Structure formats: structure tokens, C-alpha cells
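> what's the 3D shape of this:
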Amino acid sequence: MSFDINVRHRLGDRDIALACRSDARLIALIGPSGVGKTSILNMVAGLLRPDQGHIGVGGETLFDNRAGIDLPVTDRHAGYLFQDLRLFPHMRVDANLRYGRRPGGRLSQQEILTFLGIGHLLHRMPATLSGGEAQRVAIGRALLSAPRFLLMDEPLTGLDRARREEILPLIERLRDEIGLPILYVTHDLREAERLADLIVEMPDA
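Here you go, the predicted structure:
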């Protein structure tokens, strides 16, 4: 499954643009803060409308301004891992995982719990989780939405070295074993070099 992205968007005083077409398993967008990496993810997810261009994933057009195509967020089937995780603090892990769950995913809920090693966390509240545990729960929620592809925004930000080393192999397993293409945002070149089949640098304009 390939990403075919060629978009441009004016945000404030900055022009955000990306042209990338690849069937890489994991594409890393790198660059300093403020260059628009997260905005690109939001455009692919359907949360931000590009001013021009097109977005395709796996041969399906998600957006094309010339053709008048702009699929709703729910029809894009993106699993989005936000930088701030966005777990609901008033809901236990089990309820967080079930939120947004859709049928038709590649893995059952039990398979996802086993894959991520979070079955023992179901009755915990988010505030009681470590950073690594919360990250795995957020990944589980994204996988339970039956995604066709994953968007990951700085998933290691805020984690200490031990928690980073806990999550990095998990992302590698997502890349290698689950088979969902991943568009991955980071500012860390070493992280990108370890994980990505293709690295796309977004320069600071």
C-alpha cells in the first residue's frame, strides 16, 4: 500500500508543502518544530483541508481539490496516534480502547491486547499509567479503529530513555508484522534512521 501525497497549505505566515510518493512501510517526516509536520498528518487524516493538491493511500483518493474529492475523516480509515495521546482521563483503559472501535480490523481486540501487552491494564485509569503504558494504550485504541494506515505524531516525545527503548521495538513490530503503512513524524534523525524505509526532510522555510 502506497502513500501519494502532494499538498500545499498556507497556515498563518508559513507555506506548508509536501510531495511524496512511496510504498515504503514507514515514511518519516523530519524537521524542526514549526515546519508543518503535524499539519501534514492532519491533512492526510482529513482534519485540515489543503489549499491545493491531492492525497492518496493504497490507490484510493482521499483528497483532490481539482476533482472535488474530500473524503470525511471517518471514511479515510486512518489510525491517528496524537502527540498528546488524548486518552480520556475519566475513562478506564478498557473504555478508552473501546472508544471509536470499528469492525473489520486486521486484528481482534484480544490479539491487539496480546500484541501490545496491555491486557492487565484494562481496569486502570489513565492517570495511573506510566508514559510507556499510556503510549501502548493509545496505539491499541488506534488499531481498534480498523485503520487502513497509521499516522504517528512524535510518539516518543516526553518519554525517558527507558520508556523510549520500550516503545521503539513495538513500532518496529507494527511496521514489520501488522502490515499497515505508517506516516511518522519526528524531529530526531537517529530515530527516523532506525525506523523508516524513507526519510523526508521538511526544511525550515
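
> alpha carbons only for contacts and neighbour counts from here, please
Noted.

> and the residue positioned nearest the centre of the chain, what does it touch?
With distances taken as C-alpha atoms, centre = their mean, the residue of the chain nearest its centroid is Leu151 (1.8 Å). Each residue near Leu151 by C-alpha atoms under 8 Å, 6 or more residues apart in numbering is listed here: Leu41, Ala45, Ala78, Gly79, Tyr80, Leu81, Ile182, Leu183, Tyr184.

> now with 6 Å, please.
Counting by C-alpha atoms under 6 Å, 6 or more residues apart in numbering, Leu151 makes contact with Tyr80, Ile182, Leu183.

> now, which of those residues lie within strands?
Tyr80, Ile182, Leu183 (DSSP state E).

> pick the one among those residues closest to His54.
Checking these against His54 by C-alpha to C-alpha gives Leu183 as the nearest, at 15.9 Å.

> so how far is Arg21 from that closest one?
As defined by C-alpha to C-alpha, to the nearest Å, Leu183 lies at a distance of 12 Å from Arg21.

> of the two, who's got more company?
Neighbour totals were compared for Leu183 and Arg21, and Leu183 leads with 23 against 15 (other C-alpha atoms under 10 Å).

> wait, the more buried one touches Arg25, no?
No - using C-alpha atoms under 6 Å as the test, Leu183 is too far from Arg25 to be in contact (8.6 Å).

> roughly how far apart are Ile199 and Met43?
Distance of Ile199 to Met43, computed by C-alpha to C-alpha: 19 Å.

> which one of these two has more residues nearby?
Neighbour totals were compared for Ile199 and Met43, and Met43 leads with 21 against 18 (other C-alpha under 10 Å).

> just the element for that one, please.
Met43 is part of helix 37-45 when elements are defined by DSSP states H and E.

> same for the helix or strand that that helix is followed by, what does it pack against?
Next along the chain after helix 37-45, taking DSSP H and E as the criterion, comes strand 52-57. Judged by 3 or more C-alpha pairs under 6 Å, 6 or more residues apart in numbering; DSSP states H and E, strand 52-57 is in contact with strand 3-11, strand 60-64.

> nearest to Thr128, out of those?
When the helices and strands packed on strand 52-57 are compared by C-alpha to C-alpha, strand 3-11 sits nearest Thr128, at 37.0 Å.

> now the second one, please; I'll put the structures next to each other:
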Amino acid sequence: MLHVEVAKQLGDFSVEVAFTSEGRVTGLFGASGAGKTSLVSMIAGLQRPDRGVISVDGDILDDATKSLHIAVHQRRIGYVFQDARLFPHLDVRRNLDYGRRMNRLTRDPVQETRLNDMLNIGHLLDRRPGQLSGGERQRVALGRALLARPRLLLLDEPLGSLDEDRKAEILPYLMRLRDEAGVPMVYVSHDPDELRQLASQVVMLKRGRIAAFGGPEILPA
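Below you'll find the predicted structure:
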């Protein structure tokens, strides 16, 4: 369960949001500038809310009244960005292993094989990111985040930089992760069709506030 009740002033713009989601995939929907990335940054710990509480499965990550702010590396939250952000000098195998090593986790070859199969990236392990398509890079970024064993996965417009063909390539993998990986996700998008296919609950943002909250049926046609 993800509970978010936060307020944050960002220059002339402010975010003031409160919701609780038990969905496997919580969609954050809104136009550019609605506050989606600011909200995800607070959940990740990259920004600290001025007021409020953030918790995952009852574990409090932020509580402004107690000056509590758990550091990013202690939150066990994976973050996949729009541009994948792989290390160009490392091959896919070492990119995948980066999160595990940074978190000092023991290798789990069974989980590695399972994710390689789930994301269809086993044949890419010896390649560098520059030798991959945009869709392949995003699949590797997903694998890297999941191998760090997060309790929550944040996906900030992960298909935003891809053309329609690459989006169609990646969506089935995202649906498979939703159904098989067992990690709850927060999925940021301005595309209602993506969220209809992926999200179980949707937070619709407008100018830093919740305009609607509910199932995918609240999304515009």
C-alpha cells in the first residue's frame, strides 16, 4: 500500500496531494507541468516535502512533523527514467548488476535468469548500450531496477522517448512485469491509452492538485 499526503512549494508552483493506493500499478496522469515528476521525486526521496507523510506498506519514509526523511539509498525504491540512463562504458551484464552491487546484495542467479527471460534481454548481455535500440535500453533499465530488489518501482514516462513501434514493443513487457514480478509500480504518463492497459488505480493531476482518483475509467477518451 502506498500512502502519500504531501505539500511542496516549488517557486511559483505548488504540489498538494493526498491519496492511498493499494493497486498493483498506480498511474499518475496529467499534462506536462501537472506535478507528476515532482510527486514521484518526493516518493523516491529526491525531494523532501514541506509538509506531510509518505509511507509504503506502513513503513514511513517521510514525516515532516517528526523531521523524518529516509535517504534515497535506504528507501528500496527503484526508479526508471524516460531515457534509461544506462552507463555507456559498461556492457548490459554490468549495467544490470549495478543496482545489486550498490545495495550490497547477494547475487541471485535464479532471479537474474528469470528477469532476463521475462524481459527478453539474455541475448544482449555482452553488448554496450550504444548497440541497443531504445526499446532494448528501456528493458535493460527495468531489469537493473528490479535486480536491486525494490519494494516499489517508479516509472517516469518510460515510453516517452520512444516511437510508436518501440512503445508497442515495450508495453507487453510492462504488462508481464505487472502480472509476474510481484513489485508494485507507480507509472507516470500523459498517455491515457498506456494507463488503461497498465494501471489498476489512477491519480489524475492538474496544476499540482488531484483532479480525480479512481479506476482507469476516469481517464479521458
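
> quick TM-score on the pair, please.
TM-score for the superposed pair, counting by TM-score structural alignment, normalised by the length of the first structure: 0.94. Supporting figures: 204 aligned residues with a C-alpha RMSD of 1.6 Å.

> and the residue nearest to the centre of the first structure, what's its match in the second structure?
With TM-score structural alignment as the criterion, the equivalent of Leu151 of the first structure in the second structure is Leu154.

> chain neighbours aside, what residue packs nearest to Pro158 of the second structure?
Gln82 (4.3 Å; C-alpha to C-alpha, 6 or more residues apart in numbering).

> name the element that neighbour belongs to?
Element membership for Gln82 of the second structure, per DSSP H and E: none, as it lies in no helix or strand.

> tell me the residue in the first structure aligned with it.
Matched by TM-score structural alignment, Gln82 of the second structure corresponds to Gln83 in the first structure.

> and for that match, the neighbour number?
16.

> and what of Thr128 of the first structure?
11.

> that one matches what in the second structure?
Checking TM-score structural alignment: Thr128 of the first structure goes with Gln131.

> mean shift between the longest helix along the second structure and the first structure?
Ranked by residue count, the top helix of the second structure under DSSP state H comes out as helix 164-180. With mean C-alpha distance after the TM-score superposition for the first structure, helix 164-180 of the second structure departs from the first structure by a mean of 1.2 Å once superposed.

> check the offset of that helix from the chain's centre.
When distances are taken as C-alpha atoms, centre = their mean, to the nearest Å, helix 164-180 of the second structure is centred 14 Å away from the chain's centroid.

> check which residues of it are buried.
Arg166, Lys167, Ile170, Leu171, Tyr173, Leu174, Leu177, Arg178 (16 or more other C-alpha atoms under 10 Å).

> which part of the first structure matches it?
Alignment of helix 164-180 of the second structure against the first structure: residues 161-177, by TM-score structural alignment.

> check stretch 23-40 of the second structure too.
Alignment of stretch 23-40 of the second structure against the first structure: residues 24-41, by TM-score structural alignment.

> what comes up buried for that stretch?
In stretch 24-41 of the first structure, counting by 16+ other C-alpha under 10 Å, buried: 24-31, 35-41.

> against Gln83 of the first structure, how distant is Arg25 of the first structure?
On the measure of C-alpha to C-alpha, Arg25 of the first structure and Gln83 of the first structure end up 21 Å apart.

> residue in the first structure paired with Asn195 of the second structure?
For residue 195 of the second structure the amino acid is Leu, not Asn. Match for Leu195 of the second structure (TM-score structural alignment): Ala192.

> host element of its match?
Using DSSP H and E, the element containing Ala192 of the first structure is helix 189-195.

> mean offset of that helix relative to the second structure (after superposition)
Helix 189-195 of the first structure, aligned to the second structure and superposed, deviates on average by 1.3 Å (mean C-alpha distance after the TM-score superposition for the first structure).

> so who does Arg76 of the second structure touch?
Arg76 of the second structure sits next to Pro150, Arg151 when contact means C-alpha under 6 Å, 6+ apart.

> gap between it and Leu147 of the second structure?
Applying C-alpha to C-alpha, the value for Arg76 of the second structure to Leu147 of the second structure is 11 Å.

> repeat for Asp156 of the second structure
When Asp156 of the second structure is compared with Leu147 of the second structure (using C-alpha to C-alpha), they lie 18 Å apart.

> Met175 of the second structure now?
Counting by C-alpha to C-alpha, the gap from Met175 of the second structure to Leu147 of the second structure is 18 Å.

> how far off centre is stretch 100-119 of the first structure?
Worked out by C-alpha atoms, centre = their mean, stretch 100-119 of the first structure lies 16 Å from the chain centre.

> residues of it that come out buried?
By 16+ other C-alpha under 10 Å, the buried positions in stretch 100-119 of the first structure come out as Arg101, Arg106, Gln109, Ile112, Leu113, Phe115, Leu116, Ile118, Gly119.

> pick the one among the residues you listed closest to Gly58 of the first structure.
Arg106 (15.7 Å).

> quick check, that closest one in a helix?
No - applying DSSP: H, G, I helix; E, B strand; the rest coil, one finds Arg106 of the first structure to be coil, outside a helix.

> nearest to Gly53 of the first structure, of the helices and strands packed on strand 52-57 of the first structure?
Across these, Gly53 of the first structure has its closest neighbour in strand 3-11 (4.3 Å, C-alpha to C-alpha).

> mind listing what Phe19 of the second structure touches?
Neighbouring residues of Phe19 of the second structure by C-alpha under 6 Å, 6+ apart: Val4.

> does it belong to a helix, a strand or coil?
strand.

> from Leu39 of the second structure, how far off is it?
Relative to Leu39 of the second structure, Phe19 of the second structure is positioned 12 Å away (C-alpha to C-alpha).

> what are the contacting residues of stretch 93-110 of the second structure?
Stretch 93-110 of the second structure is contacted by residues Leu125, Arg144, Ala148 when judged by C-alpha under 6 Å, 6+ apart.
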